[in-house]
Each structure stands twice: as structure tokens, then as C-alpha cells.
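Enquirer: 3D model of this:
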Amino acid sequence: MKSLIQKLPLSEQSSFVADRYITPHFETPWHCHPEYELVLIIKGKGKRFVGDHVSDYAEGELDLLGPNLPHWYRKHDEEKEGGSLVIHFREEFLGKDFLQIPEMQKILLLFEKSATGLHFSGKTSASVGAKMEAMLAHTGMERLMYLLSMLKELSESAEYTVLSSPEMTGGSHKTNDRLQRIFDYVLANFKQDIQLEEAARMAMMSPSSFSRYFRQVTKKNFSHFVNQIRVGYACRQLMKSNFSISYVCHESGFNNMTNFSKQFRKIVHLTPSQFRQRHRV
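Expert: Take a look at the predicted model:
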């Protein structure tokens, strides 16, 4: 699977993008972008994939995703409409040093937490969702004030859960270019035999130094990270296709069923067949 980098249009009249999306298919393929994304589901239900996280979504749910965190929202029924309200903005949308002022420290912490994806619920989701709806009727300074109000509310809320594992944040603002290159390399090549030596070469490190570096940054070893990507892809194939489990195993980059089943259970806590029975649309 090649990593799709989504390019988002910014007009000269706005420092961020806010819009309503209702389409026959709604979902964008597995992708990432350098902007933060605040997304409110307003129509339909399905599966959300955020990094190595998989769960159901429904109308009224609200997520905040950090920069370059891969994600995909897939409808259960491809024939029905799906829709969302989405706001995209970069960290410096208020100016390069704006986040450094004392009044913005809670929002800065919110941004750091969003590197792994945050799912908001309860009163927070309802309140911020209503502001997102109201925001679209405004332009200019009024629209900006709505966004600041939403970020303030999110930064003060305890009604959230973390979605993905830290090692899936590839290109967050705290992750350097070295790890981003490795992240992109794995996403583009996980179906093939991925060599630690090649990843180390891209990082301009020796294999042993790279292994220590990767574990220090992600808290897991490189092979487990690769398996998480492969298992995440396998989950999507098991849900949306009629391919045999054996075919999905090899299509996901695993060489044999024994290792595939072992890694799948380790990450998902189900066998591939159990996962298909439980999550098949």
C-alpha cells in the first residue's frame, strides 16, 4: 500500500479549511496529511482506522487527529451517503510563535495528545459539534473565533479516549524527518520483505544503532511496528473482501499462516477468522 499524502487547499482569505462533506462514498483512502484534523460524523456509520486503531463510528462522533497520522473512515453500506464536518489546520495557523504564549499552553498540550488521535464523547462532542455546524455560516474573524473556542473546550475536556499507539504517529510535530522516512518506507513496502538493513540505511545508521533508536522512540521494536502495519491492512481486507484468509495472509506481507495467525492474535486479540466473523459488514 502506497501512503497517500492528501493535499488540502488553503485560500488566501483563510488560515484553515472548514467544510461539510457528503458524498456517495464519503471515505477517503488510507491517507495522511500535515494538518491537524477535527472531524465530526454527521451521516452514516462504519469503521474508523486511525494508525493501528480499529473501531466503529456513528453519527455525532468527534475525533481530533494529529499531523501525518494515517487514517481512514469506511462506511458499512457503500450504497448509502456518508458525511462529516471537517476542519483542517496547521500548527502555525495563528503564527509561528502564537502557541508559545502562556494562554495557549493547554491547547499546545492538546495538540501533543492528538498525535495518537483523540476520540471525544459526551457533552464535549455535542457542544463542539454544534459549534462546528454554526461555524460554517460565518467567515473571517467570526469563523476563527469559533475554532479557538472549540480548541479551548477540547483542551479542557476529560471526555476523550486515545486511539492509536505512539509508534503510529510517523510525522507528528514531535517526530523528526528520520522517523518519517522510515514510516513512509514501511507503508510503501510492507507487502514485500522489509529489511532492517534497508531501514537503517535510510536512517543513515548502522542496523544495531537503528534498532536501539527505533525502540527508544517508539517503545517497540522495528519488526513489531511492521507487523502492526501488516495486520491493520489485513483487518481491512478481512472486512471488505471475500478473499480467503490464506490470500489475505500473503497479500499483507506475511510469509506463512502460522506467523500471520500468531501476530494477528498478538495485536488484535482474535484469530483472523474470529475477526472476520465479528466485524464483517
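Enquirer: only C-alpha atoms for contact and neighbour calcs from this point on.
Expert: Fine.
Enquirer: please, where are all the helices along the stretch 1-150 of the chain?
Expert: Remark: helices assigned in the stretch 1-150 of the chain by DSSP state H, counting those that start in this stretch are 105-113, 122-135, 140-156.
Enquirer: relative to Ser241, which of those is closest?
Expert: helix 122-135 (32.7 Å; CA to CA).
Enquirer: how about the strands in this protein?
Expert: Ranges of strands in the chain, per DSSP state E, are 4-5, 16-23, 31-32, 36-43, 46-50, 53-57, 62-65, 71-75, 82-89, 118-120, 160-162.
Enquirer: contact partners of the first one?
Expert: Outside strand 4-5, the residues that touch it by CA atoms under 8 Å, 6 or more residues apart in numbering are 29-33.
Enquirer: adding distance to Tyr185, write these out as a markdown table.
Expert: As requested, these are exported to a markdown table (distance: CA to CA, whole Å):
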| residue | distance to Tyr185 |
| --- | --- |
| Pro29 | 18 |
| Trp30 | 15 |
| His31 | 14 |
| Cys32 | 14 |
| His33 | 16 |
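Enquirer: out of the residues you listed, which end up buried?
Expert: Buried by 16 or more other CA atoms under 10 Å: 30-33, out of these.
Enquirer: just send those back as TSV, with distance to Val268 too.
Expert: Listed next are the buried ones among the contacts of strand 4-5 as TSV, based on distance: CA to CA, whole Å:
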residue	distance to Val268
Trp30	19
His31	22
Cys32	23
His33	26
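Enquirer: what's the closest non-adjacent residue to Gln263?
Expert: Asn227 (6.9 Å; CA to CA, 6 or more residues apart in numbering).
Enquirer: quick one more, to check against the first:
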Amino acid sequence: MKVLPFKIPKSSNHALIFQEDLEPIFYDKLHQHAEIQMSYILSGSGTLLVGDTVSRFKPGDVLVFGENLPHVFRSDANHQGLCHMLTLFFNREGFGHDFFETEELKELDLFFKQASSGFRIADVDARFKREFIRLRSLANLERFMSFIKLLYEIHNTSKELLSNFTNKTNYTDTEGQRMSNVFDYCLSHFKERITLDEIAEIAVMSPTAFCRFFKERTNKTFNQFLLELRIEHACQLLRTPDNQEAISSIAYTCGFNSVSNFNRYFKKQKGVSPRTYKTTETQ
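Expert: Below is the predicted model:
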């Protein structure tokens, strides 16, 4: 299967594509596409990889991914019920080459710049969510008008950037399959010890060539990426109110070989100790 690039099915004369996903898990292969993606998650949670960064997705998130920005959703295995997401796909030139260059719309330049890194809308109000949900029942012209309204709302809302790596990387099929295999293996085995030789074998490369390949495409070392993945999983466990697991146990559960290493890397990435994070997030 050619994972990258990913083709959004659409007819030649539609500039907006609306898609509703209601599945046990979201599509969980690393992919990128030429269209900008705006998604609203109604249910489902898990790990989110965008560009060079690992984070989490959860119900209520509104996420925007720019054109050709690699990303993957990995739904939590213990999620109850179906994962539900509404998405709009569009291309900046899909409305005409100069549509967004008009004086009336040029202030949206910041939206497209931030989309190239991917972002999460930090504070989405109920009115915005209702408008997004309404998209599925609207005809073409009404949907377009609603889309412009949503763009305006997003433009005036604070955002959390999801990635630091803004290089637009158009993967070949071989590169895309290789990166997908690496991410898929890490998402499934990050709780275990993963050696450089082991992950290089997954990529069908020598360890030296793999290190160079991974750094060029993510702007970080493989060890940095693996640490981020483990820390994000630890955050999920720490902020779960009914999880009484000791911090030392969480450290080993997430793949760390010592509590001191876990505490050090956690504070370096999150700015606070695991204990402080747990106290703050579960209050």
C-alpha cells in the first residue's frame, strides 16, 4: 500500500471536501496530502504525530494540518465506543489562484503560515463547534459560506502549534513507506527497549544511514523522538484521575530504565516534575 502521498477522493469541480469518520479507530498510517485539513474530533483519543512532534488528541480538539504536512492518528487501544471526526479538506488554490490574495482575505495569510506547522485551536466555544457540525447538512453554497465563517473564527482564536519542523517534505513512496514503518513500530513498541540496530532494520537501512535519514526528515534524532513518545504516554497516565499507579511504575511502564532518567527527561520536556504535573492536571 502506498501510504505517502495520500489522495483525498474528490471530483474535479469541488473546492471543499467534507468527510465524516466514524470507526473503531482513526486511519493510523503516516500520511500527507496536498489539501489543508481542518478536523473536529467529537470522540476518540490517542497519540498524534505531526511533522516532528508527538502530542495527544482528544474529544473537542479542532486540528489544522497544512498541505503536505505528515501526520498520523493512533487511537488509544482502551477507547470505549467509536472514534468520530468531522473534516474539511481544501486547497488554497482551489477557489482560484488569487482568491486568498484579495485585500479582503489577505489577513488570512497567518492562518496558512501557522497551518504549515499544524495547530490546535486552544479554546473552541460551543458556537464554533455547532457551526462545524452543521457542515454535514449544508448544500454547496451554504457550506462554502460556513467555511469562510470558520476561517474567520479560527483567525481570531489563540492556537497551539503542533510542530516545529516547517520544511515541506514531499515523500517518495519508498520514503513514505519507510517512515510509516518506523513510526508504526515505535507506536506499538515504545514501552519496550528499542535499539538503533533494531529500528534501522525496520527501515531496511544501516544504522548510520538511518540516523541521517531520520534527522533530515524530522529535524531531531531518533532517540529524541522516542523520548517524546514515551513522555506523552506518561502524561496521559498522570492526568487520568482514577489512575493510582505510582510514578515509579509509570516510568517503567513507559519504557524508561530508571526513575531518575524519567524525572529528568520529563522535567526537561514539560518544565515541571511528573508529580507536579499530576497534581496540576488532576485538580
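Enquirer: on that earlier part again, return the member of the contacts of strand 4-5 of structure 1 nearest to Arg236 of structure 1.
Expert: Nearest to Arg236 of structure 1 among those: Trp30, at 10.3 Å, using CA to CA.
Enquirer: list the residues that contact the closest one.
Expert: Trp30 of structure 1 makes contacts with 3-4, 70-72, as judged by CA under 8 Å, 6+ apart.
Enquirer: got a list of what the alignment partner in structure 1 of Leu237 of structure 2 touches?
Expert: Taking TM-score structural alignment, the alignment pairs Leu237 of structure 2 with Gln237 from structure 1. With contact taken as CA under 8 Å, 6+ apart, Gln237 of structure 1 is in contact with 243, 248.
Enquirer: tell me the spacing between the residue of structure 1 positioned farthest from its centre and Ala199 of structure 1.
Expert: Going by CA atoms, centre = their mean, the residue of structure 1 most distant from its centre is Ser206, 29.9 Å out. Ser206 of structure 1 sits 10 Å away from Ala199 of structure 1 when distances are taken as CA to CA, to the nearest Å.
Enquirer: now for those two: what residues contact both?
Expert: Common neighbours of Ser206 of structure 1 and Ala199 (criterion: CA under 8 Å, 6+ apart): none identified.
Enquirer: could you pull out the helices for the stretch 151-283 of structure 2?
Expert: Assigned by DSSP H, counting those that start in this stretch, the stretch 151-283 of structure 2 shows helices spanning 173-189, 196-202, 207-218, 222-238, 247-253, 259-270, 274-281.
Enquirer: looking at those helices, which is nearest to Lys113 of structure 2?
Expert: Among the helices of the stretch 151-283 of structure 2, helix 207-218 comes nearest to Lys113 of structure 2, with 18.7 Å by CA to CA.
Enquirer: quickly compare the helices of the stretch 151-283 of structure 2 and say which is most buried.
Expert: Most buried of the helices of the stretch 151-283 of structure 2 by mean neighbour count (mean count of other CA atoms under 10 Å) is helix 222-238; its value is a mean of 20.
Enquirer: state the distance from the residue nearest to Gln263 of structure 1 to Val268 of structure 1.
Expert: Distance of Asn227 of structure 1 to Val268 of structure 1, computed by CA to CA: 11 Å.
Enquirer: what of Leu4 of structure 1?
Expert: Look at Leu4 of structure 1 and Val268 of structure 1: by CA to CA, they are 25 Å apart.
Enquirer: do the same with Phe183 of structure 1
Expert: Taking CA to CA, one finds Phe183 of structure 1 at 21 Å from Val268 of structure 1.
Enquirer: and Val217 of structure 1, what is it in contact with?
Expert: Taking CA under 8 Å, 6+ apart as the contact definition, Val217 of structure 1 lies against Glu167.
Enquirer: ok, it to Cys249 of structure 1 distance?
Expert: Using CA to CA, we find Val217 of structure 1 at a distance of 29 Å from Cys249 of structure 1.
Enquirer: before we move on, the earlier item: now the helices of the stretch 151-283 of structure 2 in a markdown table, with distance to Arg127 of structure 2?
Expert: A markdown table is the format used below for these (distance: least, CA to CA, whole Å):
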| stretch | distance to Arg127 of structure 2 |
| --- | --- |
| helix 173-189 | 35 |
| helix 196-202 | 46 |
| helix 207-218 | 36 |
| helix 222-238 | 28 |
| helix 247-253 | 38 |
| helix 259-270 | 32 |
| helix 274-281 | 26 |
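Enquirer: which position in structure 1 aligns with Phe99 of structure 2?
Expert: Mapped onto structure 1 by TM-score structural alignment, Phe99 of structure 2 lines up with Glu103.
Enquirer: meant to ask about Ser260 of structure 2, not that
Expert: Per TM-score structural alignment, Ser260 of structure 2 is aligned with Thr258.
Enquirer: check which residues of stretch 15-25 of structure 1 are buried.
Expert: Buried positions in stretch 15-25 of structure 1, judged by neighbour count with 16+ other CA under 10 Å: 15-18, 20, 22.
Enquirer: so who does the closest residue to Ile154 of structure 2 other than its chain neighbours touch?
Expert: Nearest residue to Ile154 of structure 2 in three dimensions, chain neighbours excluded: Ile121, at 7.3 Å (CA to CA, 6+ apart). Contact analysis of Ile121 of structure 2 by CA under 8 Å, 6+ apart lists 61-63, 154, 157-160.
Enquirer: ok, Leu109 of structure 1 - contacts?
Expert: Leu109 of structure 1 touches Ser155, counting by CA under 8 Å, 6+ apart.
Enquirer: separation between it and Phe275 of structure 1?
Expert: Separation of Leu109 of structure 1 from Phe275 of structure 1 (CA to CA): 35 Å.
Enquirer: burial count for the closest residue to Tyr152 of structure 2 other than its chain neighbours?
Expert: Here the nearest residue to Tyr152 of structure 2 in space, its sequence neighbours aside, is Leu108; by CA to CA, 6+ apart that works out to 7.9 Å. Burial measure for Leu108 of structure 2: 16 neighbouring residues, criterion other CA atoms under 10 Å.
Enquirer: surely Leu108 of structure 2 and Asn156 touch.
Expert: No: between Leu108 of structure 2 and Asn156 there is no contact under CA atoms under 8 Å: 9.9 Å.
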